[in-house]
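Participant: pasting the sequence and the predicted model now:
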Amino acid sequence: MPYYLGIDTSNYTTSAAIFDSQTGQVIHRKKLLPVAKGSLGLKQSDAVFAHVKQLPQILEELFFDLPPVSLAAVGVSARPRNQEDSYMPCFLTGKLAASAICSVNRIPMYEFSHQCGHIAAALYSAGRLDLVGQEFIAFHFSGGTTECVHVRPGNETVFDTEIIYHSLDLKCGQAIDRVGGMLGLSFPAGKELDALSLNADKRFPVKTTFKDGNCCVSGLQNQCEKLLKQGESKENIARFCIDSVCKIVWQMADNARTQYPGLPLIFSGGVMSNTLINQKISEDFGGFFAEPQFSADNAAGTSILAAVRDGVKVG
């Protein structure tokens, strides 16, 4: 039975995916959670309710596009990170659905962190599933996470992750969404801010703050607010925001390369799908980036991790 179902119910997106371990292909479906115009996200209770409404639809769409399949196991994102105190209620929705599916079909359910799902999806998209079971450095930059982690082989978690560097305050994805909201963009703002920044006709000097390798991001929002009050164009403010985030990524990558020379660099999370960031970091460091659809929240990685836990060699 080569098919593995993955479910991910983050604070941004309802996602489900099927991994065909025989062909190595992933089919996935996802839908952003509805956010009122002008809002910068959802309360956990609202996110849970949205997933309850959207997950059945996503699963129906996923299986409708497939011939009848027999599932071998289900993987589900049950927590944000590989830490005992890591918890978000929205992941309970996916866990409930996964548990029900596994009980009816009498198949295993494997729990993973949302972060590990991101890493696995990035490896799949970049054609580097051969790194499963190896040591590498992974960057996870999203609305809820700004982290550089050292990845080693794990047992039940598949990836054993240790945070090397992180944000001491605001996350880079949060800063992008807040600046986007300031400019009248919809949430999440990454895609629209990316498009705006490409039309900028002015650049501003960027100054970042790091303490022991960890970044401080909160000042970025204040700097963008100042530019807006000074009458600067939306395009130029967007470019300054992206340039600032890019410099943070660049510094973290440089620090990681110095501390762990020779290890592959993997970039995941919605922030990493930005055109300018992707281009600059790729030119200076190489590394491997997920395509945008596998960089933003998705369940592809979780379906692949389920196969690995079930003893399937994926790389």
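Facilitator: Thanks, I have it.
Participant: alpha carbons only for contacts and neighbour counts from here, please
Facilitator: OK.
Participant: my guess is residue 137 contacts residue 160, does it?
Facilitator: No. Assessed by Cα atoms under 8 Å, residue 137 is found out of contact with residue 160, at 11.3 Å.
Participant: surely residue 40 touches residue 176?
Facilitator: No. Contact criterion Cα under 8 Å: residue 40 and residue 176 do not qualify, at 10.4 Å.
Participant: joint contacts of residue 137 and residue 160?
Facilitator: Shared contacts of residue 137 and residue 160 (Cα atoms under 8 Å, 6 or more residues apart in numbering): residue 151.
Participant: who has more neighbours out of those two?
Facilitator: More crowded of residue 137 and residue 160, by other Cα atoms under 10 Å: residue 137, with 25 against 17.
Participant: against which helices or strands is the helix or strand that contains the more buried one packed?
Facilitator: Per DSSP states H and E: residue 137 is located in strand 136-141. Helices and strands touching strand 136-141, by 3 or more Cα pairs under 8 Å, 6 or more residues apart in numbering; DSSP states H and E, are helix 114-125, strand 146-153, strand 265-268.
Participant: what's the angle from that strand to strand 146-153?
Facilitator: 150 degrees (axes from the mean of the first three to the mean of the last three Cα atoms, to 10 degrees).
Participant: which parts of strand 136-141 are buried?
Facilitator: In terms of neighbour count (16 or more other Cα atoms under 10 Å), strand 136-141 has its buried residues at 136-141.
Participant: mind checking how far it is from the chain centre?
Facilitator: 10 Å (Cα atoms, centre = their mean, to the nearest Å).
Participant: putting a second one here so we can go through both:
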Amino acid sequence: MSLTILAIESSCDDTSAAIVRDGAVLSNKTANQEIHQLYGGVVPEAASRAHQINILPVVEGAIRAAGISKTEIDAVAFTRGPGLIGSLIVGVSFAKGFALSRNLPLIEVNHMMAHVLAHFAEATKPNFPFLCLTVSGGHTQILIVRDYLEMEVIGQTIDDAAGEAFDKTGKMLGLDYPAGPIIDKLAREGQARFTFPEPKIPGLNFSFSGLKTSILYFIKKQVAENPNFIAENLADICASVQARIVSILLHKLTKAAEETGIREIALAGGVSANSALRSGLQEEGLKRGWNTYIPKFEYCTDNAAMIGITGYYKYLKGEFVGQEVTPVARWEV
């Protein structure tokens, strides 16, 4: 007998729904919110309102694309956290209402755990145990993944995340939001000829606040000397910033691999869509004899397929929640 799960993701500014059957993704639909480009960042109130508009059409689209009927759904998985509380409320409320109307079990999912398990939506899957570098706008972590639902964070940012460093740099340079993909594109046209410091953080933890400050001071100094500095050097600035962020991430990941002896290495999270990070990991893997795993782009950013995959493994272990469940803005893996 097959197991079909409806999955809901609404942790930030993307409304997503997916249908997962027996651990395979049948459909994965996402509605993006362009309104935040006007403000240079996600506006929580605007995000939650957009989720209210998008969630029903997205869910209906996912069910239709999967070629199933609502009666075939056996459970509902949803992102409980971490994320923006207003955005989470929309997804959690919809999931609870849908489950209650059809008397279906509910499965809460940790958004960051789901990013890791996005790898199991792919044909080629990492072997346990593996290391996963999870990089997004709000989180930067290195985890040892011992089983589907058994993970240990061994390194994380002590302040800002790598994705935030990309976005704040973009704001300094006058780029649209989200700046990460724009910096990535411009960096391919430039050379990393400007030097930015690498934080000296002990152990496997990260820090990006100092890097952001050094970029700010650098830009201010150069613009004071030449008002056209940004326009004349935009691609090289982007290439230099991106090179440093990637080097920080890979340096810590390499250290983690050496300390643990694990050679199965995975990448996850929104920033894993960055071309320099993807190619850098592959190059390190070839040099060090790692088996490396990088999800397709559609499974890197926030998506419901990863929620459904996680929900599938939680269902097999009987990990359900009741209608009293509420969203949480912060939730450790």
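Facilitator: Yep, it's here. Predicted, not measured: the structure shown is a model, and the values here were computed from it.
Participant: care to give me the TM-score?
Facilitator: Scored against TM-score structural alignment, normalised by the length of the first structure, the superposed chains reach a TM-score of 0.87; 299 aligned residues with a Cα RMSD of 2.2 Å.
Participant: returning to that earlier point: TSV for the buried residues of strand 136-141 of the first structure, including distance to residue 123 of the first structure?
Facilitator: Compiled in TSV, the buried residues of strand 136-141 of the first structure are given as follows (distance: Cα to Cα, whole Å):
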residue	distance to residue 123 of the first structure
136	11
137	12
138	10
139	12
140	13
141	15
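Participant: one step back: just name the most buried of the helices and strands packed on strand 136-141 of the first structure.
Facilitator: Of all those, helix 114-125 carries the top mean neighbour count, a mean of 27, counting by mean count of other Cα atoms under 10 Å.
Participant: strands of the first structure, start to end?
Facilitator: Using DSSP state E, the strands of the first structure run over 3-9, 13-20, 25-32, 71-79, 109-113, 136-141, 146-153, 159-166, 209-211, 214-216, 265-268, 288-289.
Participant: other SSEs contacting the fifth one?
Facilitator: Strand 109-113 of the first structure sits against strand 71-79, helix 90-105, helix 300-309, with contacts defined as 3+ Cα pairs under 8 Å, 6+ apart.
Participant: one more pass at 6 Å, please.
Facilitator: Strand 109-113 of the first structure is packed against strand 71-79, with contacts defined by 3 or more Cα pairs under 6 Å, 6 or more residues apart in numbering; DSSP states H and E.
Participant: between the strand it packs on and helix 90-105, how big is the angle?
Facilitator: Going by the same axes, to 10 degrees, strand 71-79 of the first structure makes 160 degrees with helix 90-105.
Participant: strand 71-79 of the first structure against the second structure, how far on average?
Facilitator: Superposing on the second structure and averaging over aligned pairs (mean Cα distance after the TM-score superposition for the first structure), strand 71-79 of the first structure comes out at 0.9 Å.
Participant: in the second structure, what range does that strand match?
Facilitator: Here strand 71-79 of the first structure aligns to the second structure at residues 73-81, judged by TM-score structural alignment.
Participant: picking that back up, neighbour count: residue 40 and residue 176 of the first structure, which is higher?
Facilitator: A direct count of neighbours by other Cα under 10 Å for residue 40 of the first structure and residue 176 places residue 176 higher, at 27 against 17.
Participant: what's the match for the more buried one in the second structure?
Facilitator: Residue 176 of the first structure maps onto residue 166 in the second structure, by TM-score structural alignment.
Participant: wait, its match touches residue 182, no?
Facilitator: No. The pair residue 166 of the second structure / residue 182 is not scored as a contact, 9.5 Å apart, by Cα atoms under 6 Å.
Participant: for the longest helix anywhere in the first structure, which positions count as buried?
Facilitator: Using DSSP state H to define each element, the first structure has its longest helix at helix 234-259. Buried residues in helix 234-259 of the first structure, defined by neighbour count with 16+ other Cα under 10 Å: 234-257.
Participant: tell me the spacing between the residue located most distally from the centre of the second structure and residue 152 of the second structure.
Facilitator: Distance from the C-alpha centroid of the second structure peaks at residue 225, with 38.1 Å (Cα atoms, centre = their mean). Residue 225 of the second structure sits 48 Å away from residue 152 of the second structure, going by Cα to Cα, to the nearest Å.
Participant: and the residue nearest the centre of the first structure?
Facilitator: residue 269 (2.9 Å).
Participant: ok, now which ones touch that one?
Facilitator: Under the criterion of Cα atoms under 6 Å, 6 or more residues apart in numbering, the neighbours of residue 269 of the first structure are 140-142, 295-296.
Participant: distance to residue 185 of the first structure added to these, as JSON lines?
Facilitator: Putting the contacts of residue 269 of the first structure into JSON lines (distance: Cα to Cα, whole Å) gives the following:
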{"residue": "140", "distance to residue 185 of the first structure": "23"}
{"residue": "141", "distance to residue 185 of the first structure": "20"}
{"residue": "142", "distance to residue 185 of the first structure": "17"}
{"residue": "295", "distance to residue 185 of the first structure": "20"}
{"residue": "296", "distance to residue 185 of the first structure": "18"}
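Participant: stretch 53-60 of the second structure: which residues count as buried?
Facilitator: For stretch 53-60 of the second structure, by 16+ other Cα under 10 Å, it's 54-55, 58-60.
Participant: just flag the most distant two among these.
Facilitator: Greatest spatial distance among those (Cα to Cα): 54 and 60, at 10.3 Å.
Participant: neighbours around residue 16 of the first structure, how many?
Facilitator: Residues near residue 16 of the first structure, counting by other Cα under 10 Å: 31.
Participant: ok, residue 303 of the second structure next?
Facilitator: By other Cα under 10 Å, neighbour count at residue 303 of the second structure equals 29.
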